[in-house]
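Student: following is a predicted model, sequence given first.
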Amino acid sequence: MFRRAFWFTAGAAAGAWATTKVNRKLRQLTPESLAAQAADKAVEAGHRLKEFALDVRAGMLQRETELEEALGLDAPVDPALPGPRRTALGPGGDAPGRRERPHPTHPYNRNEDH
């Protein structure tokens, strides 16, 4: 009789444990739970990407400083050297000798009512 009671209790405990495990897994697989897990993973990935971008930016600034020191770009300017060259477009961004159009042309907008 004691054996039967022991095995009955052991079976009931195993059944309760298995039921609990199955119910937890089913709750994890509901659409709401899956959406929450996906959102959490997306936020975590966003934080990782932000940290990576900040690390890359810091590395770029450090390397830029190293290159400026190696090339002597941060040295004081010698007044005997000529000034910087002008660009082909000039100071205003327009090519020299180019005239402005009197009226700006707009592409035809077929959504306008005529």
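Tutor: Sure, I can see it.
Student: for the rest of this, base every contact and every neighbour count on C-alpha atoms.
Tutor: Will do.
Student: longest helix anywhere in this protein?
Tutor: Secondary structure of the chain read by DSSP state H shows that its longest helix is helix 31-71.
Student: return the distance of it from the chain's centre.
Tutor: 7 Å (Cα atoms, centre = their mean, to the nearest Å).
Student: for Thr19, see how far away Leu34 is.
Tutor: The spacing between Leu34 and Thr19, counted by Cα to Cα, to the nearest Å, is 21 Å.
Student: before we go on, here's another structure to hold up against the first:
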Amino acid sequence: MFRRTFWFTAGAAAGVWATTKVNRKLKQLTPESLAAQAANKAIEAGHKLKDFALDVRDGMVQREAELGEALGLNDHPDAELPPGRRFAVIENRSPDKPDTNNSTNKKTKYLDNTRYSYNRNEDH
């Protein structure tokens, strides 16, 4: 009699344990639970990306400071800037006017680079 009672109790306990385990797993697989898990993973990934971006920014600032020191960019903040460059440009001629100058004797004028943009990628 004692043996039957023992095995009955052991079987009932195993059944309760298995039922509890299966119910927990089924609750984890419901759409609401899966959505909550995905949201938590997304938030965690966002925090990791934010930390990565902050680390990159700190490294970038540190490297810029090192390069500025190595190149001497931080030595004289009050120094005067050099004058702007000037570019030689061939004058535009209209096709109806005769060319009084030989093609080897073209007039040039100088343009200030602050007024005209010479970015080759500007019109593309």
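Tutor: Thanks, I have the structure now. Note that the structure is predicted; figures quoted are calculated from it, not measured.
Student: quantify their similarity with the TM-score.
Tutor: With the length set by TM-score structural alignment, normalised by the length of the first structure, the two chains reach a TM-score of 0.72; 93 aligned residues with a Cα RMSD of 2.5 Å.
Student: hmm, back to that, have a look at how far, on average, the longest helix of the first structure is from the second structure.
Tutor: When the second structure is superposed, helix 31-71 of the first structure averages 0.4 Å from its matched positions, counting by mean Cα distance after the TM-score superposition for the first structure.
Student: got it, and stretch 12-24 of the first structure?
Tutor: Stretch 12-24 of the first structure, aligned to the second structure and superposed, deviates on average by 0.2 Å (mean Cα distance after the TM-score superposition for the first structure).
Student: okay, the spatially most central residue of the second structure and Met60 of the second structure: tell me how far apart.
Tutor: Most central in the second structure under Cα atoms, centre = their mean is Ala53, positioned 8.1 Å from the mean C-alpha point. Going from Ala53 of the second structure to Met60 of the second structure by Cα to Cα gives 10 Å.
Student: which part of the second structure matches stretch 18-38 of the first structure?
Tutor: Stretch 18-38 of the first structure corresponds to residues 18-38 in the second structure, going by TM-score structural alignment.
Student: for Ala13 of the second structure, give me its contacts.
Tutor: If you count contacts by Cα atoms under 8 Å, 6 or more residues apart in numbering, Ala13 of the second structure has none.
Student: so it lies in a helix, does it not?
Tutor: Yes. Membership of Ala13 of the second structure in a helix is supported by DSSP: H, G, I helix; E, B strand; the rest coil.
Student: state the distance from it to Val22 of the second structure.
Tutor: As for Ala13 of the second structure, its distance to Val22 of the second structure is 14 Å (criterion: Cα to Cα).
Student: next: Asn40 of the second structure.
Tutor: Counting by Cα to Cα, the gap from Asn40 of the second structure to Val22 of the second structure is 23 Å.
Student: repeat that for Gly84 of the second structure.
Tutor: Here Gly84 of the second structure is placed at a distance of 78 Å from Val22 of the second structure (Cα to Cα).
Student: who's more crowded, these two?
Tutor: Val22 (12 against 9; other Cα atoms under 10 Å).
Student: pretty sure the more buried one sits in a helix.
Tutor: Yes. Membership of Val22 of the second structure in a helix is supported by three-state DSSP.
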